[in-house]
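Undergrad: Sequence and computational prediction follow.
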Amino acid sequence: MKSWVKIVNDYKTYLKIERGLAANSVTNYAFDVQRLTDYLQLNNMEISPLKIDEEIIQQFIYHVAGELNPRSRARLISGLKSFFNFLIFEDYRKDTPMELIEVPKIGRKLPDTLSTDEIDRLIAAIDLVTTEKEDNQAQGLRQRNRTMLETLYSCGLRVSELTTLKLSDLYFDEGFVKITGKGNKQRFVPIGSFTQKYITLYIKEARSTLTIKKGHEDTLFLNRRGSGLTRAMVFTIIKDLAKAINLNKVISPHTFRHSFATHLLENGADLRSIQLMLGHESITTTEIYMHLDRKFLNQVLNTYHPRR
């Protein structure tokens, strides 16, 4: 499989440099190809990426159908199409074996959201009152967690954007924060005075007490050892809070982003403004937030229709 290794490495370089994809996206695309090469090895098929044909690809898709749901299967096929299109682009091949491969039909998945009351309860579950037995560090971590959730919701950030947010990205005098999103694309997102207050207090009262490790001097949110937070840690914090308030929903950091967009739309914001704040390249992606519930639509009709 040496020929696969070299070409996949070239593909990863292309995704990173030519398409400007983030490291996570590059890893996911490469993993799609890895699934295919694993299948070839499992079945003792010695065939190069330049010679593989549609029949083998169809066999592979059929093989993984039992272990992947339609959405994951569609994602895999999309990844393989990208890989073989790259081979054509770089003149490795003249055609693609993915031409007639059908993508499974999937319904458009509506994002899970939280109500404003549920968000308030989650944040309020982080008790900032210090007990006698508790040290300052534990108090500081709770203050950090509360500030992170406020920032996630008020700015509609992805979890990776939150964990990489820097002190030098804060433009509070102008009322904005600079966000580095997918593909290292930067955007400015408005930040309210309420959230600014939380961040300022966290920096002065909690972050200032940490011994900051080299290379993280500019990182806003730090762990107890003075390093940047991992995505997994933010997931864990949110899941623990959901459990603490008996919230019967499966939520993640992205739920706060979905809620941010939905609540803006429900309160009259236009899609173009939401698109800019979320950093969506296409407004089609933002349109998924048009899934307003029936009750809200009835309110709109009864409020604005001339024959209400």
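TA: Now that the structure is in, tell me what you want to look at.

Undergrad: can we go C-alpha only for contacts and neighbour counts from here?
TA: Will do.

Undergrad: all helices of this structure, in order?
TA: 2-13, 23-42, 54-65, 70-89, 116-124, 136-155, 159-163, 193-201, 231-244, 253-266, 271-278, 283-286, 294-304 (DSSP state H).

Undergrad: Now mean neighbour count and distance to Gly183 too, for those helices, in CSV please.
TA: What follows is these, written out as CSV (neighbours: other CA atoms under 10 Å; distance: least, CA to CA, whole Å):
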stretch, mean neighbour count, distance to Gly183
helix 2-13, 15, 13
helix 23-42, 16, 9
helix 54-65, 15, 29
helix 70-89, 18, 17
helix 116-124, 15, 29
helix 136-155, 20, 19
helix 159-163, 20, 12
helix 193-201, 16, 26
helix 231-244, 15, 17
helix 253-266, 21, 18
helix 271-278, 18, 14
helix 283-286, 14, 16
helix 294-304, 11, 35
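
Undergrad: and those helices as a markdown table, adding distance to Lys185?
TA: A markdown table is the format used below for those (distance: least, CA to CA, whole Å):
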| stretch | distance to Lys185 |
| --- | --- |
| helix 2-13 | 18 |
| helix 23-42 | 13 |
| helix 54-65 | 34 |
| helix 70-89 | 21 |
| helix 116-124 | 28 |
| helix 136-155 | 16 |
| helix 159-163 | 11 |
| helix 193-201 | 23 |
| helix 231-244 | 19 |
| helix 253-266 | 18 |
| helix 271-278 | 12 |
| helix 283-286 | 16 |
| helix 294-304 | 34 |
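
Undergrad: what's the closest of the ones you listed to Arg207?
TA: helix 136-155 (7.4 Å; CA to CA).

Undergrad: Taking helix 271-278 as reference, get the angle to that closest one.
TA: 150 degrees (axes from the mean of the first three to the mean of the last three CA atoms, to 10 degrees).

Undergrad: follow-up on the earlier one: so which of the helices of the chain is nearest Leu170?
TA: Nearest to Leu170, of the helices of the chain and by CA to CA, is helix 193-201 at 9.1 Å.

Undergrad: helices or strands next to the closest one in the packing?
TA: Helices and strands touching helix 193-201, by 3 or more CA pairs under 8 Å, 6 or more residues apart in numbering; DSSP states H and E, are helix 136-155.

Undergrad: roughly how far is the helix it packs on from the heart of the chain?
TA: 19 Å (CA atoms, centre = their mean, to the nearest Å).

Undergrad: got the angle for it vs helix 116-124?
TA: Using the same axes, to 10 degrees: helix 136-155 against helix 116-124 is 160 degrees.

Undergrad: okay, now the one to match up with it:
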Amino acid sequence: GHLTATKGGRVRYVPLTRRLAAGLEAAQPGAGKTDEVLKRDNGRPFRESHVADLLAKVAREAGMPPHGPHTLRHTFCSHLAMRGAAVSAIQVLAGHQDLLTTQRYMHLSPNMLDAAIKLLDAPRIREAPRGDIVETLAGAFTSD
């Protein structure tokens, strides 16, 4: 799909997962081939206020507290981060100009933090390549 109504007035391409593209195509034949990916029953595009109303309705029906559209952005960025996507890729996909904005959107679960620290407990799979910072530091502490 394409987004044309970014805050900065930029046009940007947003790739879709195959599953999402197939779902959009099934729900609205031709979806994903136009500038407006999501359309209301009357053919007009969804606006942020429509999405907010829809999310509030779904949350109410599920007995959950309401959340706005930005919750979806936080979830999107967080899930990509927890699956190991590069921060710079998440930044581009989220349409953020500033990496700090992206980092504010990424929230890691406690399990992900535990898994990250366990990486330091794992045995090294290979020796550090020549010129690695470890080799450089080790050389600094040897006496000749």
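TA: Looks like it came in fine. What you are looking at is a predicted structure, and each value in this text was computed from that prediction instead of being measured.

Undergrad: that older thread, indicate which one of the helices of structure 1 is closest to Arg187 of structure 1.
TA: Using CA to CA, those put helix 271-278 closest to Arg187 of structure 1, at 7.7 Å.

Undergrad: Provide the aligned range in structure 2 for the closest one.
TA: Following TM-score structural alignment, the aligned partner range for helix 271-278 of structure 1 in structure 2 is 87-94.

Undergrad: any idea how far Leu149 of structure 1 is from Ile123 of structure 1?
TA: Distance of Ile123 of structure 1 to Leu149 of structure 1, computed by CA to CA, to the nearest Å: 7 Å.

Undergrad: what does the match of helix 271-278 of structure 1 contact?
TA: 14-15, 73, 77, 80-81, 97-99, 102-103 (CA atoms under 8 Å, 6 or more residues apart in numbering).

Undergrad: and the end-to-end length of stretch 60-78 of structure 2?
TA: OK, stretch 60-78 of structure 2 end separation, CA to CA: 24 Å.

Undergrad: what residues are up against the nearest residue to Tyr105 of structure 2 once chain neighbours are set aside?
TA: In space, and not counting its chain neighbours, Tyr105 of structure 2 is closest to His74: 4.8 Å by CA to CA, 6 or more residues apart in numbering. When contacts are counted by CA under 8 Å, 6+ apart, His74 of structure 2 touches 105-107.

Undergrad: Select only the buried ones of those residues in PyMOL?
TA: Burial among the contacts of His74 of structure 2 is assessed by 16 or more other CA atoms under 10 Å; the matching PyMOL selection reads:
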select buried, resi 105+106
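
Undergrad: Identify the residue of structure 1 aligned to the residue nearest to Tyr105 of structure 2.
TA: Per TM-score structural alignment, His74 of structure 2 is aligned with His258.

Undergrad: go on, Arg104 of structure 2?
TA: Per TM-score structural alignment, Arg104 of structure 2 is aligned with Ile288.

Undergrad: what's the spacing between its match and Gln137 of structure 1?
TA: Distance from Ile288 of structure 1 to Gln137 of structure 1, by CA to CA: 41 Å.

Undergrad: do Leu276 of structure 1 as well
TA: Distance from Leu276 of structure 1 to Gln137 of structure 1, by CA to CA: 37 Å.

Undergrad: what does Gly62 of structure 2 align to in structure 1?
TA: Rather than Gly, residue 62 of structure 2 is Ala. Ala62 of structure 2 maps onto Ile245 in structure 1, by TM-score structural alignment.

Undergrad: How many residues are close by its match?
TA: Counted with other CA atoms under 10 Å, the neighbours of Ile245 of structure 1 add up to 13.

Undergrad: Could you measure from it over to Phe256 of structure 1?
TA: Where Phe256 of structure 1 is concerned, Ile245 of structure 1 sits at a distance of 16 Å (CA to CA).

Undergrad: next one: Thr286 of structure 1
TA: Distance from Thr286 of structure 1 to Phe256 of structure 1, by CA to CA: 15 Å.

Undergrad: which residue packs closest to the most centrally placed residue in structure 2, ignoring adjacent ones?
TA: In structure 2, the centroid-proximal residue (CA atoms, centre = their mean) is Cys77; its distance is 2.6 Å. Excluding the flanking residues, the one nearest Cys77 of structure 2 by CA to CA, 6+ apart is Met106, at 5.2 Å.

Undergrad: Hmm, the one you found is touching Ser78, no?
TA: Yes - the pair Met106 of structure 2 / Ser78 is scored as a contact, 4.4 Å apart, by CA atoms under 8 Å.

Undergrad: so Ala59 of structure 2 sits right up against Pro66, yeah?
TA: Yes - Ala59 of structure 2 sits in contact with Pro66 when judged by CA under 8 Å, with a separation of 5.4 Å.

Undergrad: Give me the common contacts of those two.
TA: With CA under 8 Å, 6+ apart, Ala59 of structure 2 and Pro66 have no common neighbours.

Undergrad: sorry, back to before: now the contacts of His74 of structure 2 in CSV, with distance to Asn42 of structure 2?
TA: Formatted as CSV, the contacts of His74 of structure 2 follow (distance: CA to CA, whole Å):
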residue, distance to Asn42 of structure 2
Tyr105, 33
Met106, 35
His107, 37
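
Undergrad: which one among the contacts of His74 of structure 2 gets closest to Gln28 of structure 2?
TA: Closest to Gln28 of structure 2, out of all of the contacts of His74 of structure 2 and judged by CA to CA, is Tyr105, at 30.0 Å.
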